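>>> Pasting the sequence and the predicted model now:
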Amino acid sequence: MATLEKFSEIWARACERKGGPAIVNSLLPDTLSAEEISEYSDAQLLSVISKRVFQSGFVWRVVDNKWPAYEKAFFDFEPMKVLMLSPDQIQQRASDPTLIRHQKKTQAIVDNAYMIQQINAEQGSFAEFIANWPTDDITGLWQVLKKRGARLGGNTGPYFLRAIGKDTFLLSQDVQAYLTAHKVVDAGFTSKTALRQTQAAFNHWQQESGKSLAEISRVISLGVGDNRV
């Protein structure tokens, strides 16, 4: 792995491309404290997880427009109520024209409700489990969501965490392009080696800059490629 570029250089490049520090600062994402994240209800978390699953590979606007119908069809995403759905009821929802016809993503709502209930049983609170996970091992939390949840691999799990305010970087196309070009990683991004190398780099930049992982991720994106944020 190559010597890491200083974050001050990454920051300067983003500022040059976007028009100065004030503009870059205005584009940085917010994160919540552990205390704030721990206040989420299971239903709120299941709703966000499910929306991110459906948005993956789909037009986000369509999912947003249909989400009130999902809230109604899945009992406001209360996990215990979702888990009471019979296979026939799940199939009916998967073929409902007012929703999105996708069997596997519909089943994922139920499977992720089960994940939440299991982690509650083991840890006492799914929200607190997420809130208290250390950000210097955020890719470890990605792996838990991927392994124990349904359809939460790739960027879906990280996008869920970002949506609820948990500090995490994202492996967007621009961030991946930067990490590859600067030889920060020497393996495929789905590998544990690449995730470990990426985590180490972001931990270094965080200690250097005092910024959150989410902010660092955004600054990298603003300084390279097509500026997808």
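Looks like it came in fine. Numbering: from 1, shown residues only.
>>> Please count neighbours and contacts with C-alpha atoms only from this point.
Noted.
>>> quick one: contacts of stretch 25-38?
Residues external to stretch 25-38 that are found in contact with it (C-alpha atoms under 8 Å, 6 or more residues apart in numbering): 127-128, 130-132, 162, 164-167, 214-215, 218-219.
>>> how much distance is there from that stretch to the middle of the chain?
Per C-alpha atoms, centre = their mean, to the nearest Å, the displacement of stretch 25-38 from the mean C-alpha position of its chain is 13 Å.
>>> In addition, the following structure is provided for comparison:
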Amino acid sequence: MSGVVLGDDGLKRPVWASVDPLLRDYYDTEWGMPVRDEQGLFERLSLEAFQSGLSWATILRKRPAFRAAFDDFDPELVARYDDTDRARLLADAGIVRNRLKIDATITNAQATLALRDDGGLVDLIWSFRPTETPMPVTYADVPTTSPESAALSKELKRRGFAFVGPTTMHALMEAVGIVDTHLVDSHRRGSSGVWS
């Protein structure tokens, strides 16, 4: 997976987004675009945690089921989940049934609500935007962590969040536009409006 692949539509994409229609659409329309609302950011944070150890394609295919199971990732509702909800989620074959990740999502919803008195989840996460973004030419040039993702991870853990390691937080930062790791020859490079 060195660089970009020219698609039949004339657009250049990385290999991971060049074949599967679901991944291609996600790459073309969503990945790397700014997410600046609490519920949207809580959803992305939750799905990145569920993705840990799995492929993103698996999570993306299950996203409609995740949204249904977790009340569209409304942190107010998820924060109130109890043992009945945990049992329901563990029995839901449409999602990733991992008790630790389910518990982390509930914990993170509660931590998200607690942040409202101190600027909120969006301001906290976006405050870790670096002063410059990577300029990867090949897939091997794309970093998997950064000083900012490590610092974000540490701060979120201090605030009571779980499953927010530096690699997971770097993936979140890429997904929501905080950093632009589109390959420099990709048709999406610079499309977020965050980085020119």
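Structure received. This is a predicted model, so every value here is computed, not measured.
>>> And the TM-score between them?
Both chains were compared after superposition, and using TM-score structural alignment, normalised by the length of structure 2 their TM-score is 0.62; 144 aligned residues with a C-alpha RMSD of 2.8 Å.
>>> Quick check: Arg97 of structure 2 touching Arg86?
No - Arg97 of structure 2 is beyond contact range of Arg86, at 9.9 Å (criterion: C-alpha atoms under 8 Å).
>>> which one is the aligned residue in structure 1 for Ala79 of structure 2 nearest to, not counting chain neighbours?
Using TM-score structural alignment, the partner of Ala79 of structure 2 in structure 1 is Leu83. Setting aside the residues directly before and after it, Leu83 of structure 1 is nearest to Val110 in space (C-alpha to C-alpha, 6 or more residues apart in numbering), at 6.0 Å.
>>> From His170 of structure 2, how far out is whatever residue of structure 2 lines up with Arg52 of structure 1?
If you follow Arg52 of structure 1 across to structure 2 using TM-score structural alignment, you land on Glu48. From Glu48 of structure 2 over to His170 of structure 2 the distance is 10 Å, taken as C-alpha to C-alpha, to the nearest Å.
>>> Let me know how buried Val164 of structure 2 is, in neighbour terms.
Other residues within reach of Val164 of structure 2, judged by other C-alpha atoms under 10 Å, total 25.
>>> let me redo that: Arg61 of structure 2
By the measure other C-alpha under 10 Å, the count of residues near Arg61 of structure 2 is 14.
>>> just to revisit the earlier point, among the contacts of stretch 25-38 of structure 1, name the buried ones.
Neighbour counting over the contacts of stretch 25-38 of structure 1 (16 or more other C-alpha atoms under 10 Å) leaves 127-128, 130-131, 162, 164-167, 214-215, 218-219 as the buried ones.
>>> Break down structure 1 into its helices, ranges please.
Taking DSSP state H, the helices of structure 1 run over residues 7-18, 21-26, 34-37, 42-55, 60-73, 79-82, 87-94, 103-123, 126-131, 138-148, 156-163, 173-181, 192-209, 213-222.
>>> Name the residues of the third one that are buried.
If I follow you right, that is helix 34-37 of structure 1. Of the residues in helix 34-37 of structure 1, those buried by neighbour count under the rule 16+ other C-alpha under 10 Å are Ala34, Ile37.
>>> cool, and the second one?
Residues of helix 21-26 of structure 1 classed as buried by neighbour count (16+ other C-alpha under 10 Å): Val24.
>>> just the longest one next, same as before
Of the residues in helix 103-123 of structure 1, 105-117, 120 count as buried by neighbour count, 16+ other C-alpha under 10 Å.
>>> How about the contacts made by the aligned residue in structure 1 for Ile95 of structure 2?
Matched to structure 1 by TM-score structural alignment, Ile95 of structure 2 sits across from Leu99. With C-alpha under 8 Å, 6+ apart as the criterion, the residues that contact Leu99 of structure 1 are Lys66, Ala69, Tyr70, Arg93.
>>> So the last one sits against Tyr70, correct?
No - under the criterion of C-alpha under 8 Å, Arg93 of structure 1 lies out of contact with Tyr70, with a separation of 9.1 Å.
>>> What sits closest to Leu41 of structure 2 if chain neighbours are left out?
For Leu41 of structure 2, the spatially nearest residue (C-alpha to C-alpha, 6+ apart) is Val35, at 6.1 Å.
>>> My error: substitute Ile178 of structure 2 in the last question.
Nearest non-adjacent residue to Ile178 of structure 2, counting by C-alpha to C-alpha, 6+ apart: Arg129, 5.5 Å away.
>>> That neighbour: neighbour count?
Applying other C-alpha under 10 Å, we find 17 residues neighbouring Arg129 of structure 2.
>>> Who are the contact partners of it?
If a contact means C-alpha under 8 Å, 6+ apart, then Arg129 of structure 2 has Glu148, Ile178, Val179 as its contacts.
>>> mind giving me CSV with these and columns for distance to Asp74 of structure 2?
Rendered in CSV, the data for the contacts of Arg129 of structure 2 read as follows (distance: C-alpha to C-alpha, whole Å):
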residue, distance to Asp74 of structure 2
Glu148, 27
Ile178, 22
Val179, 25
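>>> ok, for the counterpart of Thr105 of structure 2 in structure 1, nearest residue in space, not its chain neighbours?
Thr105 of structure 2 maps onto Ile109 in structure 1 when the alignment is built from TM-score structural alignment. Using C-alpha to C-alpha, 6+ apart and skipping the chain neighbours, the partner closest in space to Ile109 of structure 1 is Ser50 (5.8 Å).
>>> Thanks a lot, see you next time.
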